[in-house]
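Asker: Got a predicted model here, sequence first, then my questions.
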Amino acid sequence: MPMIDELLAAGTPPIVAILRGIQPDEAVPVAASLIDAGIRMIEVPLNSPEPLKSIAAMQAGFGETALIGAGTVLTVDAVNAVAETGARLIVAPNVDPPVIARAVESGLEAMPGCMTPTEAFAALSAGAKQLKLFPAAALGTGHLKAMCEVLPKSVGIWAVGGVDETNASAWLGAGAAGVAAGGSLYRPGRSAEEIGRIARRLVTALSRS
């Protein structure tokens, strides 16, 4: 089961798909469309309907070649519940050291959300190696560049919030390790085929950066 560094080293596009609101019966076809388009990192926020069912279904179908996991992970109990599905990715909108530490202890990839260097270093102290700059659109690429200047070069910073095919490459150019796309990629009611088309455009946009 690959982790972020392994996927990036293999040339996987640095994109996490955020499937907020997905229903369990959509999970497998939507994941298949994303993976076919080249996106191999997928999160289901825990405020989606029956998120653990969706995560478990995607993990069972694609966990050997894709990194599947949960977003909006706010508690240690939630980390444990995600780990029980076999999924490996834990994404949060905030820095909660016990949540990060539990994810790392469980062998999961932790990507906590931060806005400031203070939050970023607190996340690193708790064991995170990947950080989610959130909300990226409100902060701008200049903010990301400033963060990159003070953080260790080994740390991956992912731009999340307001990312789409028109600006994703600008985030990579500013120093982001990758991006995450939510509403610009998946919304409840979109077909798996439409999601696949949007995903391909996003992958193509990043390949030109």
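Answerer: On my side now, so go ahead. Numbers count the residues shown, from 1 in each chain.
Asker: hey, let's count contacts and neighbours off CA atoms from now on
Answerer: Fine.
Asker: quick one: the strands in the chain?
Answerer: Using DSSP state E, the strands of the chain run over residues 15-18, 41-45, 67-71, 89-91, 109-111, 113-114, 130-133, 156-160, 178-181.
Asker: now the angle from the third one to strand 41-45?
Answerer: What that stands for is strand 67-71. Note on geometry: by axes from the mean of the first three to the mean of the last three CA atoms, to 10 degrees, strand 67-71 and strand 41-45 are set 30 degrees apart in direction.
Asker: Got another one to weigh against that:
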Amino acid sequence: MYELLSTSDRQQWLMASLRRQPLIIVLRPKESDLLGPFLQSLLCHRLDQLVDLGVRHIEIAWMDHLRWSDLIATIRLRHPTVQLGVASVTSQRGLQAVIDLDLPYAMSPLLDQGLVSMAHQHNCCLVPGVMTPTEIRQALVLGCHLVKLFPALVLGLDYHRQISAPMGDLPFMIAAGGLTVADLDPWLSAGYDAIALGRGVLNTTAAVDDLRHWLT
């Protein structure tokens, strides 16, 4: 589906999709999710729940495990309409798995020039993690039009405004790390383009209700 798209096209596609729904939910598989029957796993339950709520962008964290790629293939068959990305890509091995599966995009908690170069070479959309103005500028120079601000909660709600004044135009910025559903509207209003949340949004009935309310 995505094999004919260039890196730039994939970045534009992801930005357009996130403008329609500026939310990403990140799920981290456990060993039991990989070894047991998928339909009986907690991960499957979480995915079904998110899709039923109307979440469009879901990331599955990379794991260096023989059955990880099979897990991703199973998820894609069960939920073909989900824009499925990969989180926590910090190695060439992880990025190669994303490339081999032709997944829409991957995210990293760090800015690694080697990984960015590898992604561009294979027309893969890799969203690097950044924290400082220097890293943000370096990501732009490397051709990354989307970045993940991480850890967002440590940097604070006002960080976007503080750096946009001296830096001017900023890349499409996804805030991630320590945020909750209650942070969605304040952080989006503060200038961030999208928000990434962890699986904790499904840990309580109240949290699920808050997410459902936001999505509707």
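Answerer: Everything's here; your move. This one's a predicted model, so the numbers in the text were calculated from it and none came from an experiment.
Asker: Got a TM-score for the two of them?
Answerer: Once superposed, chain against chain, the TM-score is 0.79 (TM-score structural alignment, normalised by the length of the first structure); 196 aligned residues with a CA RMSD of 2.7 Å.
Asker: Of all the strands of the first structure, which one comes closest to residue 59 of the first structure?
Answerer: Residue 59 of the first structure lies closest, by CA to CA, to one member of the strands of the first structure: strand 67-71, at 6.0 Å.
Asker: What span of the second structure is the closest one aligned with?
Answerer: Using TM-score structural alignment, strand 67-71 of the first structure corresponds to residues 83-87 of the second structure.
Asker: so which of the strands of the first structure comes closest to residue 166 of the first structure?
Answerer: Closest to residue 166 of the first structure of these is strand 178-181 (CA to CA; 11.6 Å).
Asker: Sort out which residues of that closest one are buried, please.
Answerer: For strand 178-181 of the first structure, a neighbour-count test (16 or more other CA atoms under 10 Å) marks 178-181 as buried.
Asker: which among these gets closest to residue 125 of the first structure?
Answerer: Checking the buried residues of strand 178-181 of the first structure one by one against residue 125 of the first structure (CA to CA), the nearest turns out to be residue 178, at 21.5 Å.
Asker: Which stretches in the first structure count as helices?
Answerer: Counting by DSSP state H, one finds helices in the first structure at the ranges 4-9, 24-37, 51-62, 76-84, 97-105, 117-125, 136-139, 141-150, 168-173, 192-207.
Asker: what would those look like in a markdown table with distance to residue 44 of the first structure and mean neighbour count?
Answerer: Formatted as a markdown table, the helices of the first structure follow (distance: least, CA to CA, whole Å; neighbours: other CA atoms under 10 Å):
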| stretch | distance to residue 44 of the first structure | mean neighbour count |
| --- | --- | --- |
| helix 4-9 | 16 | 15 |
| helix 24-37 | 9 | 19 |
| helix 51-62 | 6 | 22 |
| helix 76-84 | 10 | 17 |
| helix 97-105 | 16 | 20 |
| helix 117-125 | 21 | 17 |
| helix 136-139 | 19 | 15 |
| helix 141-150 | 25 | 15 |
| helix 168-173 | 20 | 20 |
| helix 192-207 | 15 | 19 |
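Asker: what packs against whatever helix or strand residue 11 of the second structure lives in?
Answerer: Assessed by DSSP states H and E, residue 11 of the second structure sits inside helix 7-20. Helices and strands touching helix 7-20 of the second structure, as assessed by 3 or more CA pairs under 8 Å, 6 or more residues apart in numbering; DSSP states H and E, are absent.
Asker: what's the residue sitting furthest away from the middle of the second structure in contact with, if anything?
Answerer: Here the second structure reaches farthest from its C-alpha mean at residue 166, the gap being 27.1 Å by CA atoms, centre = their mean. Residue 166 of the second structure sits next to no residue when contact means CA atoms under 8 Å, 6 or more residues apart in numbering.
Asker: same thing but 10 Å
Answerer: By CA atoms under 10 Å, 6 or more residues apart in numbering, the contact list for residue 166 of the second structure reads residue 133.
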